[in-house]
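Engineer: Whatever this is, show me its structure:
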Amino acid sequence: MHMCTRLKICGITRLEDALLASEYGADAIGFVFYDKSPRYIHPENAEEIIQSLPPFMTVVGLFVNPTQENIDDVLAVCSLDILQLHGDESADFCSAQKRRVIKALPVSEPKDLTRIAAYDCAVLLDAKAPLGIYGGTGNSFDWNMLSGIQHHAPLILAGGIDLNNVTEAKQIQGFYALDVSSGVEVAKGIKDRKKLKELCEKFCD
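Structural biologist: Sure thing, here's the model as predicted:
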């Protein structure tokens, strides 16, 4: 059976961007709850956006090396569907969550892909960033190393996906979804309407 690839727009900080993502056909949006990120959003502000979303839009909350208390505090405020753990979280920590989890793994060379097997949840592959930075760089890694990749749970591709390569990214076999952030921005956390529309159109072709 043919698998329909999904699209997530991450780093949402404004209601208008969330509504445009939905209007143009994105399946999910992501909020960053890592306070060192320029795309950070306060949980109460995120919940205001969530309450204005149309039905069937999946909401993802991104965390970096959170404590369980950090996650629980955000969940007490925000109606999140999925947790995206973007730091050095262990497989046990991921498995202990009460929401579905996407574990992000940084990739720069083939041996990095061996870490996928340790996780029983969905895995997002992103370009390895400099030490102390967790994603959001706008860089991609060599997608040629993904040939034949498999995981028993969904795989998601991220890192530097934009208008120029979204068609190529969607054609890579074995991926459930693409995750886009900086590729549709005019500034960090501020989406560009034209870029967002054009990328979604290319994605849906």
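Engineer: Please count neighbours and contacts with C-alpha atoms only from this point.
Structural biologist: Fine.
Engineer: Residue 14 contacts residue 49, doesn't it?
Structural biologist: Yes: between residue 14 and residue 49 there is a contact under CA atoms under 8 Å: 7.4 Å.
Engineer: more crowded one of these two?
Structural biologist: Higher neighbour count among residue 14 and residue 49: residue 49, with 19 against 16, using other CA atoms under 10 Å.
Engineer: what's the offset of the longest strand anywhere in the chain from the middle of its chain?
Structural biologist: Using DSSP state E to define each element, the chain has its longest strand at strand 100-107. The chain centroid and the centroid of strand 100-107 are separated by 9 Å under CA atoms, centre = their mean, to the nearest Å.
Engineer: So what touches that strand?
Structural biologist: If you take CA atoms under 8 Å, 6 or more residues apart in numbering as the criterion, strand 100-107 is touched by 81-87, 94-95, 112-113, 115-116, 119, 121-129, 141.
Engineer: Report the buried members of those.
Structural biologist: 82-87, 94, 113, 116, 119, 121-129, 141 (16 or more other CA atoms under 10 Å).
Engineer: Residue 57: what's it in contact with?
Structural biologist: Going by CA under 8 Å, 6+ apart, the list of residues near residue 57 reads 22, 27-29.
Engineer: I'd like those residues as a markdown table, with distance to residue 146 and neighbour count appended.
Structural biologist: Output for the contacts of residue 57, formatted as a markdown table (distance: CA to CA, whole Å; neighbours: other CA atoms under 10 Å):
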| residue | distance to residue 146 | neighbour count |
| --- | --- | --- |
| 22 | 29 | 21 |
| 27 | 23 | 18 |
| 28 | 24 | 22 |
| 29 | 25 | 25 |
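Engineer: Another for comparison:
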Amino acid sequence: MKVKICGISDIETARAAVEYGADAIGFIFAQSKRKITKEKAKEIVAQLPKDVLKVGVFVNEVKEVIEDIANQVGLTHIQLHGDEKDDFCQSLSLPVIKGFSIRNIASLQAIDKFTCEYILLDGPKGKYSGGNGLAFDWSIIPPTAFGGKRVILAGGLNEENILPAILEVNPDMVDVSSGVETDGVKDLNKIKTFITMAKGAN
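Structural biologist: From the prediction side, this is the model:
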């Protein structure tokens, strides 16, 4: 099971996450309490192994800004968490992870219209488009959903529910942010436990 740790904002946490087995590190460039500057993200990316995915998270951003940040920081993937359409996803120079806020079965219908590398199933939107720590009903995901698209499961995941979540959805990757924080700050012990449990689910 691949694991993405999102909302990273310092090199120590990024290094620790990778040491514990994280396959992807997420940097948030949209409005969020975890928002990072491209300068800081570039410093962190420079210290990460080449095989670790470096994902930039954007919400309804213009293409020129996304491409500029991706190029300067050294991103490998672009995660879109707003109202972006498939043609916009296809126009970008890097592989795209398209996020969808899932409330009910009807929320799944739009996914068929997208042909990006990954689709990310997130909980309902709160104050921000993602990272709200809200789960959705995993049982609504059909076993053969989305025409073979690669799936990242997010939304309210933590060390207590990660195993049943993986068993229910069988995603290609799991994504966590607030679920590995204590008082709004990334907690290295929680990160290590989460990664260990997720990878043990295999």
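Engineer: Let me know the TM-score between chain one and chain two.
Structural biologist: The TM-score (TM-score structural alignment, normalised by the length of the second structure) is 0.93; 198 aligned residues with a CA RMSD of 1.3 Å.
Engineer: quick one, helices of the first structure?
Structural biologist: Counting by DSSP state H, one finds helices in the first structure at the ranges 15-24, 43-50, 68-75, 91-95, 166-171, 193-204.
Engineer: and these as JSON lines, adding distance to residue 57 of the first structure?
Structural biologist: As requested, these are exported to JSON lines (distance: least, CA to CA, whole Å):
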{"stretch": "helix 15-24", "distance to residue 57 of the first structure": "7"}
{"stretch": "helix 43-50", "distance to residue 57 of the first structure": "9"}
{"stretch": "helix 68-75", "distance to residue 57 of the first structure": "17"}
{"stretch": "helix 91-95", "distance to residue 57 of the first structure": "23"}
{"stretch": "helix 166-171", "distance to residue 57 of the first structure": "20"}
{"stretch": "helix 193-204", "distance to residue 57 of the first structure": "15"}
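Engineer: what residue of the second structure matches up with residue 33 of the first structure?
Structural biologist: Structural alignment (TM-score structural alignment) places residue 33 of the first structure against residue 29 in the second structure.
Engineer: how close does its match get to residue 48 of the second structure?
Structural biologist: The gap separating residue 29 of the second structure from residue 48 of the second structure is 19 Å, by CA to CA, to the nearest Å.
Engineer: The two: which has the busier surroundings?
Structural biologist: Neighbour count, other CA under 10 Å: between residue 29 of the second structure and residue 48, residue 29 has more, with 20 against 16.
Engineer: As a check, name the ranges of all strands in the first structure.
Structural biologist: Going by DSSP E, the first structure shows strands at 6-9, 28-32, 58-63, 82-85, 100-107, 122-127, 155-158, 177-180, 185-187, 190-191.
Engineer: Residue 71 of the first structure: how many residues sit nearby?
Structural biologist: Counted with other CA under 10 Å, the neighbours of residue 71 of the first structure add up to 16.
Engineer: so what's it up against?
Structural biologist: residue 63.
Engineer: what lines up against it once you look at the second structure?
Structural biologist: Match for residue 71 of the first structure (TM-score structural alignment): residue 66.
Engineer: Then residue 86 of the first structure?
Structural biologist: Per TM-score structural alignment, residue 86 of the first structure is aligned with residue 81.
Engineer: any idea how far residue 19 of the second structure is from its match?
Structural biologist: Going from residue 81 of the second structure to residue 19 of the second structure by CA to CA gives 28 Å.
Engineer: before we move on, what about residue 78 of the second structure?
Structural biologist: 23 Å.
Engineer: so what's residue 46 of the second structure up against?
Structural biologist: Shown in contact with residue 46 of the second structure (CA under 8 Å, 6+ apart): residue 74.
Engineer: Would you agree residue 169 of the second structure is in contact with residue 137?
Structural biologist: No: the criterion here is CA under 8 Å, and residue 169 of the second structure misses it with residue 137 at 10.2 Å.
Engineer: and those two? which has more neighbours close in?
Structural biologist: Ranked by neighbour count (other CA under 10 Å), residue 169 of the second structure and residue 137 place residue 169 first, with 19 against 13.
Engineer: sorry, back to before: surely the match of residue 33 of the first structure meets residue 60?
Structural biologist: No: taking CA under 8 Å as the definition, residue 29 of the second structure is not a contact partner of residue 60, at 10.9 Å.
Engineer: residue in the second structure matching residue 45 of the first structure?
Structural biologist: So, by TM-score structural alignment, residue 45 of the first structure is matched to residue 40.
Engineer: Determine the number of other residues adjacent to that match.
Structural biologist: So residue 40 of the second structure, with other CA under 10 Å, has 14 neighbours.
Engineer: What of residue 148 of the first structure?
Structural biologist: By other CA under 10 Å, neighbour count at residue 148 of the first structure equals 9.
Engineer: what sits against it?
Structural biologist: 173-174.
Engineer: what about it, distance to residue 83 of the first structure?
Structural biologist: According to CA to CA, residue 148 of the first structure stands 27 Å off from residue 83 of the first structure.
Engineer: how much space is there between the aligned residue in the first structure for residue 93 of the second structure and residue 84 of the first structure?
Structural biologist: Under the alignment (TM-score structural alignment), residue 93 of the second structure pairs with residue 98 of the first structure. Relative to residue 84 of the first structure, residue 98 of the first structure is positioned 13 Å away (CA to CA).
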